[in-house]
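*Asks:* Sequence and predicted structure, then a few things I'm wondering about:
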Amino acid sequence: MHEYDPALAERLREKADWVWQETLRIHQRAPETRVASSLSPVEIFVTLYYGGFLRQNPADPRWHERDRCIISKGHGSLCMYPILADLGYFPASELERVCLEGSFLGAIPDPVIPGYETINGSLGHGIGVGAGMALALKRRAMDQKVYVVCGDGELHEGANWEAFMFAAQHQLDNLIVLVDNNQICMLGATDSIVSHRDLRAKLTAFGWQVQVVDQGHSCECIAQALATSQRANNGVPQAVIFNTRKGNGVPGLENAPLSHVTPIAPNVLAQLLEAKR
């Protein structure tokens, strides 16, 4: 089982900075992509994929012994494209063709992309799919973990709460839900539309073991939380709520109410990429 090594922190931070830049470059070439939603989970994905938490085999994406990662907030996973290319799931040259005719890398990802497990265009189903996978692995006495990365906005969908109850009922301690809690959904602040109020308390009441990470852009804090969840073997499903910033690092976009559907102005993009070199 994974034990977090503090020496990883600097390498993960450098990788997260690189992924942030590459995500902006993709958005520069394909402005129809949802960039703000893709900047809040950068460190979550980087820590999960580079920190030694996922058993994976880029040469065989459907490897029988892999851990599963369900990217429920598919529209907000543009940052996964450079990660998957860097790890060898597909050639890095494909990053130049996002949203172009003939490319398998679209504005919203599809399971045709090596490294994606499920269809992610319709929100609110990732936790249910993950729970089903976790139950199947349990029934087969297999020790793989199932991670689900979701956004706080999609937790407005009732199907998620059915899945939370189902997972607790079946003691799916091999299921780990990671909430990118950037607190802004499509039309504004999540709490002004349908407030979760105390999300931790709700998940706890549904029978889950819950951690809250206030520093949701700290790879070190994320890794420590993931290590704790991964070690759990108590018959209780695990959730980690990461408090993040939508549009992280982009002036005028970060935490803006309508950032979900707002592209970055070309001059701002150029300045940000120049400053990060």
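*Replies:* Right, received. Where do you want to start?
*Asks:* CA atoms for contacts and neighbours, from now on please.
*Replies:* OK.
*Asks:* buried residues in the helix or strand encompassing residue 241?
*Replies:* Take DSSP states H and E as the rule and residue 241 turns out to sit in strand 238-243. The neighbour-count check on strand 238-243 (16 or more other Cα atoms under 10 Å) flags 238-243 as buried.
*Asks:* so the closest residue to residue 110 other than its chain neighbours, which of the three states?
*Replies:* On the basis of Cα to Cα, 6 or more residues apart in numbering, the spatially nearest residue to residue 110 that is not a chain neighbour turns out to be residue 119, at 5.4 Å. Of the three states, residue 119 takes coil under DSSP: H, G, I helix; E, B strand; the rest coil.
*Asks:* Pretty sure residue 119 sits against residue 113.
*Replies:* No: Residue 119 lies out of contact with residue 113 (Cα atoms under 8 Å); the separation is 10.1 Å.
*Asks:* next, the one to line up against it:
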Amino acid sequence: MKSKELAWKIRRHGIEMTHLSGGSHIGAILSVADIVAVLYSDILKFDNKNPKWRDRDRIIFSKGHAGAAIYAALAENNFFEVEELKTHYQDGSRLSGHVSHYLPGIDLSTGSLGHGLSVASGMAYVGKKDKKDYKIFCILGDGELNEGSVWEAIMFANHYSLDNLVAIVDRNKMQSLDFCEKTIKLDPLKEKFKNFGWNVYDIDGHNHEELEKVMKLQRNGKPTIIIANTIKGKGISFMENNILWHYRFPHKGWEYDQAVTELHKIKPENVIDIYTPNGIENPKYPTEKDEVNKDCTLSATWKKI
């Protein structure tokens, strides 16, 4: 499957999974969709019939709260049935709200932010010691970079020249309740990584050609960081850059209807929507009472007593 087709499916599955479950983090799922799609369509070496194949590339999805994106990619690559995606966040489901290793194709349960890069660095270190040619890819959120353990892993990877390690930051510039720069400043991020001895690429995280190119570059004896600049909520106009959709899900009514309708406007020609094949016939629209595109960040809504 082509990466742009997979990216659309990840977004559509993400809308459905969070809608059915009442789960959170659709904004982060939408921002990381293109990164995940390029990895699973064009980059990763894997065997869906043998998920524990020793020579596979490893992927650590450190921003585990957006795990629905990985679940969708795995299902579309036949690690398990697509129908199981509907059980996301349900009691007894293997598809927990944060990434779970109980699913084939998942190497590490994540969600407690700040640990993924340390584990990925350890895996890369073992791979180098064993003279293996597989690569380790680790996807982090930019808000996650507030964690001190991330910077310990960055130093470790540089010290041991882990050129089989590629970290990708989903740089959507928002975290939890506000913009990253209003929470704890990260910039100048590119210069920080360079000073820590990494190869650094600062790119458009929604451009599939750019993503594929930098993921395939030679590593020159250094670990690599890709700062993938993205838009939180990418693909759904009223979700884009709106912190509300970090914790909110598309409710029944205009939120779900408009999300699906907007996705159908950009649907690749060869893709089939298994949930609403022809879109939504008479979609509901927001009314004047509905708060659309309101600034919901903490810094905009908090008032001193």
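*Replies:* Nice, thanks for sending it over. Nothing here was measured: the structure is a model prediction, and the numbers come from that model.
*Asks:* that older thread, quick one: which two of the buried residues of strand 238-243 of the first structure are the most distant?
*Replies:* Greatest spatial distance in the buried residues of strand 238-243 of the first structure: 238 and 243, 16.5 Å, computed using Cα to Cα.
*Asks:* on that earlier part again, ok, of the buried residues of strand 238-243 of the first structure, which one's closest to residue 199 of the first structure?
*Replies:* After measuring the buried residues of strand 238-243 of the first structure against residue 199 of the first structure - Cα to Cα - the closest member comes out as residue 241, at 8.4 Å.
*Asks:* What are the neighbouring residues in contact with the counterpart of the closest one in the second structure?
*Replies:* With the correspondence set by TM-score structural alignment, residue 241 of the first structure lines up against residue 227 in the second structure. Taking Cα atoms under 8 Å, 6 or more residues apart in numbering as the criterion, residue 227 of the second structure is in contact with 168-171, 190, 200-203, 205.
*Asks:* overlap between the residues you listed and the first structure?
*Replies:* Of the contacts of residue 227 of the second structure, the subset whose aligned partners also make contact in the first structure (criterion: both residues aligned by TM-score structural alignment, their matches' Cα atoms under 8 Å) comprises 168-171, 190, 200-203.
*Asks:* Just the buried positions in stretch 246-260 of the second structure, please.
*Replies:* Neighbour-count burial for stretch 246-260 of the second structure, counted by 16+ other Cα under 10 Å, picks out 246, 248-250, 254-260.
*Asks:* what number of residues lie near the residue lying closest to residue 112 of the first structure once chain neighbours are set aside?
*Replies:* Counting by Cα to Cα, 6+ apart, residue 112 of the first structure lies nearest to residue 104, which is 6.9 Å off, once chain neighbours are set aside. The number of residues packed around residue 104 of the first structure, counting by other Cα atoms under 10 Å, is 17.
*Asks:* picking that back up, select from the kept ones among the contacts of residue 227 of the second structure every entry located in strands.
*Replies:* Secondary structure of those is defined by DSSP state E; positions in strands are 168-171, 200-203.
*Asks:* Would you map the helices across the second structure?
*Replies:* Per DSSP state H, the second structure carries helices over the ranges 3-21, 26-38, 68-76, 116-129, 148-159, 180-183, 189-195, 208-215, 244-247, 254-265, 298-301.
*Asks:* Return the most buried member of these.
*Replies:* Each of the helices of the second structure was scored by mean neighbour count; the highest is helix 26-38, a mean of 28, by mean count of other Cα atoms under 10 Å.
*Asks:* Show where it falls in the first structure, residue numbers please.
*Replies:* Aligned by TM-score structural alignment, helix 26-38 of the second structure corresponds to residues 35-47 of the first structure.
*Asks:* Could you work out the end-to-end span of the matching stretch for me?
*Replies:* Taking Cα to Cα, to the nearest Å, the first and last residues of stretch 35-47 of the first structure lie 19 Å apart.
*Asks:* go on, stretch 215-227 of the second structure?
*Replies:* As for stretch 215-227 of the second structure, its first-to-last residue distance stands at 11 Å under the measure Cα to Cα.
*Asks:* and that stretch, how far out from the chain's middle?
*Replies:* Centroid separation for stretch 215-227 of the second structure versus its chain: 19 Å, with Cα atoms, centre = their mean, to the nearest Å.
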